[in-house]
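J.: show me the folded form of this:
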Amino acid sequence: MSADTNQSIIQSDIHHVFHSWSVQNQLNPLAFKTGKGCVLIDYDGKEYLDFSSQLVNTNVGHQHPKVIEGIIQQAQELCTISPAHANKARGLAAQKILEVAPKGFKKIFFTNAGADAIENAIRMARLFTGRRKVLSAYRSYHGNTGAAISATGDTRRFNNEYAQDHVHFFGPYLYRSEFWSSTEQEECERALHHLRRIVECENPANIACILLESIPGTAGVFVPPKGYVQGVRQLCDEFGIMLILDEVMVGFGRTGKWFAQEHYEGVTPDLITFAKGVNSGYIPVGGVIISDAISQYFDDKYFPGGLTYSGHPLAMASIVANITAMQEEKMVENAEKMGEILAIGLKKLVQKHAIIGEVRGIGLFWAIELVSNPEQKTKFTLAEMNKVKQLCLDNGLLPFIAENRIHVAPPLIVTEAQIHQALAIYDTVLSQMA
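T.: Presented below is the predicted three-dimensional model:
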């Protein structure tokens, strides 16, 4: 039997696997054999520094021994069980999540991923309020199932809009302001005014929830201006609307806090959705963190939702091991510390390269927005971004490319030396592009 190579694995994949978000005859995937920490290794032995965390989920890095061991131990005891039965691993996982979650939350509903977490959070909000409409931002991504993709604002929803009662609004984004703002304060005030008008025009009595990514991720890493999320919370309170914060991408340490919503003083949502970083993507899992009020509502009312693999033992064990490893190794604290170093380095790149329109972010969650004309803010084309990606790969860095941006999101265990290595590669790539 011949040895596996990058080409043999890629050819087998292309011939037999139907890929998501793709034109099938234009596929050109990479092939990775293994990884360790912040590094991935392909079948030809080449190493890549992973500054994408895949889809911003491998928070503890690749092949973390404690998480692998947790999965193995659970597999040896009990691989699977119906969600109707009490499950020791599920109870422990819920306790670990609530241990690091904000106060005011009582129970966890487990799902298979982030998209169905969104589905069930919307379901809970609609049942609790007796209302139907869901408001969410144009610049957002919430998943590719029925209500989740309709709640999504970006163009991927266009061929998938089958769910009803979804309304979109513009969130704050000063660099390309929809509100002719010149300061963060103006952007915040005008975005909140815009949202209030949407609520009024849609009739508050019809609106079940406002769904927000705590920090919009795939859409561009938009850290909300000071006071914005507080303003949304106040608007929800005024009209009896549930606030759902989507922490799928930014939860579990990504921003230097356990949850990104902790950056917004005084804000407690009604529901929090999570996935990705809760177990670093080692096994598919997601869920909804449910406030006391909504949890108590269903104490004597039927909840019409469920999943065959809700609280799957192997996924639950990976959650327990993942959060435990993060606590023991102080990964959230490292994300905050390394994030400060990363921020300084990225801002230096802005000063050096005119093709950087803006860098923005927090913790280990950043975006470099590339423009061919800084005055006009003309976005890099797809062809230019494909070249950026290839140059990063040629230099041994695996990037996360979205539209005209490089998203910078290494695992939370990243070292200062690895950050400087990545910054040097970005510098080289941007110099070649210029």
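
J.: alpha carbons only for contacts and neighbour counts from here, please
T.: Fine.

J.: can you map out the strands along the stretch 251-400 of the chain?
T.: In the stretch 251-400 of the chain, strands defined by DSSP state E, counting those that start in this stretch lie at 271-274, 286-291, 356-362, 365-373, 378-379, 397-398, 400-402, listed in chain order.

J.: ok, then the element right after the last one?
T.: Of the helices and strands lying after strand 400-402 in sequence (DSSP states H and E), the nearest is strand 405-408.

J.: so what secondary structure elements neighbour that following strand?
T.: For strand 405-408, the packing partners by 3 or more CA pairs under 8 Å, 6 or more residues apart in numbering; DSSP states H and E come out as strand 365-373, strand 400-402.

J.: could you also give me the structure for this next sequence, so I can compare it with the first?
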Amino acid sequence: MNLDDLVFHPWTVQGPREVPTLIGGSGSHVFDADGRRYLDFSSQLVFTNLGHQHPRIVAAIKEQADRLCTLAPGLASDVRGEAARLIVEVAPEHLGHVLFTTGGTEAIEHAVRMARLYTGRPKVLAAYRSYHGSTSTSIHLTGDPRRWASDTGAAGAVHFFGPFLYRSAFGSRTPEEECERALAHLGQVILLEGPSTIAGLVLESVIGSSGVIVPPPGYLRGVRELCDRHGIVYIADEVMVGFCRTGAWFGVDHDGVAPDLLAFAKGVNSGYVPLGGVLVSDAIYDMFTKRPYPAGMTYSGHPLACAAAVGAITAMHEEDTAAAAARLGADVLGPALRKLAENHESVGDVRGIGGLWSLELVRDRQTKEPLVPAGASPADNAPMVAVAKACLKRGLLPLVQGNRVNVAPPLNVTDTDAAAGLAILDEALSVADAYLS
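T.: Just a heads-up that it's a prediction; the model follows:
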């Protein structure tokens, strides 16, 4: 009996699967039951920022487990407070408090709830190319096809086009044009929806699983200005890109802006124990010094998860992970992926920053027709499945989403391992090229 068959798996058709059973890991590699090594070019779902079995994180969890494994959220905890201190210290200005959750989806849910309570308004704006989670509010805010099956159209979510020069909705030819036109479009959406009805705007600081789209310089500053002008709470979704993934502690740091609320998870402790949270601005925090916040979670600020965060953030400081990620993108991944694009007709675009990159695969570079359509059926998705299998066969764990192969290794991956992974990806892309003939 395959025990994996007893598990109900998210985001997939149920039934027997052709995936390796992984039982161990170290650094940028994981191992299956037969001892075969796989190079993790996905950081799982872009969360093992410090790789697998990092000794400082493992030691922190073990030490906390020996002292106190769990504690109700209403009681004071030394490790919970220390985790909050370390997070606040690296956060943008005026984000002085942390509501801990067990993951990113919960963080978005609570950030939206805070925005609505703070403003007394119902609507929330979100971009079309986005992913914010799979619970009720967060899936309605999600802008890509993962929303379709659950969208009731009744959650107060309003979508807009963010900047995306490769597939510009505005006919732009330069990053500057795209920035200007995307902000003008967003301003129009706000006016047409009615500023007095909009509680918040939730935006991934770098679009993650919906395309790895880096905003042009000035765009996030423009969003901040629009929110200030209309009294809208700016919620930065940093679940995927926070904690050094982009080469800075947070994605908003690249544009020098501070949101009102910032949702985080994943990289905060490399995913070793489930943890997320919301960084809360001083103004919103002050409102809840006069009234209780009407929500909570049994495992908010779980001691083992917070201990993992203390270990991870300490290691990020010691290893200068932000600088390492910036170098990884500028000197290793970016140049190599652009070279791959020159050699493979199926690659239509290369995008990324720091330790998060994407190859967008197309049938025709001129028309930009995707290799597989959005929301593709299993039959239509065959080319991307073939690419993923080609990677696995060669010992590479890929991150394939839609018509994209995303590249997101641990931020402390060695140059040698990165080169090995890129060589495997080079071979796998030949499989994609074969679908063009």
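
J.: give the contact list for the residue mapped onto residue 130 of the second structure from the first structure.
T.: In the first structure, the residue equivalent to residue 130 of the second structure is residue 140, according to TM-score structural alignment. With contact taken as CA atoms under 8 Å, 6 or more residues apart in numbering, residue 140 of the first structure is in contact with 152-154, 213, 216-219.

J.: which of the residues you listed still touch in the second structure?
T.: Counting by both residues aligned by TM-score structural alignment, their matches' CA atoms under 8 Å, the second structure reproduces these contacts from those: 152-154, 213, 216-219.

J.: adding distance to residue 319 of the first structure and secondary structure, write those out as a markdown table.
T.: A markdown table is the format used below for those (distance: CA to CA, whole Å; DSSP: H, G, I helix; E, B strand; the rest coil):
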| residue | distance to residue 319 of the first structure | secondary structure |
| --- | --- | --- |
| 152 | 27 | coil |
| 153 | 30 | coil |
| 154 | 30 | coil |
| 213 | 22 | strand |
| 216 | 24 | coil |
| 217 | 22 | coil |
| 218 | 24 | coil |
| 219 | 27 | coil |
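
J.: widest-spaced pair of these?
T.: Spatial extent of these (CA to CA) is set by the pair 154 and 213 at 13.2 Å.

J.: could you say which helix or strand holds the residue lying closest to residue 383 of the second structure once chain neighbours are set aside?
T.: Sequence neighbours aside, residue 432 is the residue nearest to residue 383 of the second structure in space, at 6.2 Å (criterion: CA to CA, 6 or more residues apart in numbering). Residue 432 of the second structure is part of helix 415-434 when elements are defined by DSSP H and E.

J.: other residues contacting that helix?
T.: By CA under 8 Å, 6+ apart, helix 415-434 of the second structure touches 28, 39, 41, 332-333, 336-337, 340, 344-346, 361, 383-384, 386-388, 390-391, 394, 396, 409.

J.: now list the buried members of those.
T.: Buried residues within these, counting neighbours by 16 or more other CA atoms under 10 Å: 28, 39, 41, 332-333, 336-337, 340, 344-346, 361, 383-384, 387-388, 390-391, 394, 396, 409.

J.: circling back to that earlier point, now, of the helices and strands packed on strand 405-408 of the first structure, which is deepest in the fold?
T.: Ranked by mean neighbour count under mean count of other CA atoms under 10 Å, these are led by strand 365-373, which reaches a mean of 23.

J.: mean deviation, that strand versus the second structure?
T.: Once the two models are superposed, strand 365-373 of the first structure sits on average 0.8 Å from its counterpart in the second structure (mean CA distance after the TM-score superposition for the first structure).

J.: trace that strand over to the second structure and give me the residue numbers.
T.: On the basis of TM-score structural alignment, strand 365-373 of the first structure is assigned to residues 356-364 in the second structure.

J.: how distant is the matching stretch from the center of its chain?
T.: 18 Å (CA atoms, centre = their mean, to the nearest Å).

J.: and the strands in the stretch 101-250 of the first structure?
T.: Under DSSP E, counting those that start in this stretch, the stretch 101-250 of the first structure gives strands at 105-111, 133-137, 166-169, 207-213, 242-246.

J.: mind listing what the residue lying closest to residue 238 of the second structure once chain neighbours are set aside touches?
T.: Leaving out its chain neighbours, the residue that sits closest to residue 238 of the second structure by CA to CA, 6+ apart is residue 264, at 5.1 Å. Contact analysis of residue 264 of the second structure by CA under 8 Å, 6+ apart lists 103-104, 107, 237-240, 242, 276-279.

J.: 7 Å instead, please
T.: By CA atoms under 7 Å, 6 or more residues apart in numbering, residue 264 of the second structure lies in contact with 104, 107, 237-239, 242, 276-278.

J.: tell me which of the strands of the stretch 101-250 of the first structure lies nearest to residue 405 of the first structure.
T.: strand 207-213 (18.5 Å).

J.: and for the closest one, what's in contact with it?
T.: Around strand 207-213 of the first structure, the neighbours that count as contacts under CA under 7 Å, 6+ apart are 125-126, 129, 131-137, 241-247.

J.: go with 6 Å
T.: For strand 207-213 of the first structure, the surrounding residues in contact (CA atoms under 6 Å, 6 or more residues apart in numbering) are 125-126, 129, 131-136, 241-246.

J.: residues in the second structure aligned with that strand?
T.: The aligned range for strand 207-213 of the first structure is 198-204, by TM-score structural alignment.

J.: ditto for stretch 291-309 of the first structure
T.: The aligned range for stretch 291-309 of the first structure is 281-299, by TM-score structural alignment.

J.: okay, buried residues for that stretch please.
T.: Per 16+ other CA under 10 Å, stretch 281-299 of the second structure contains these buried residues: 281, 284-285, 299.
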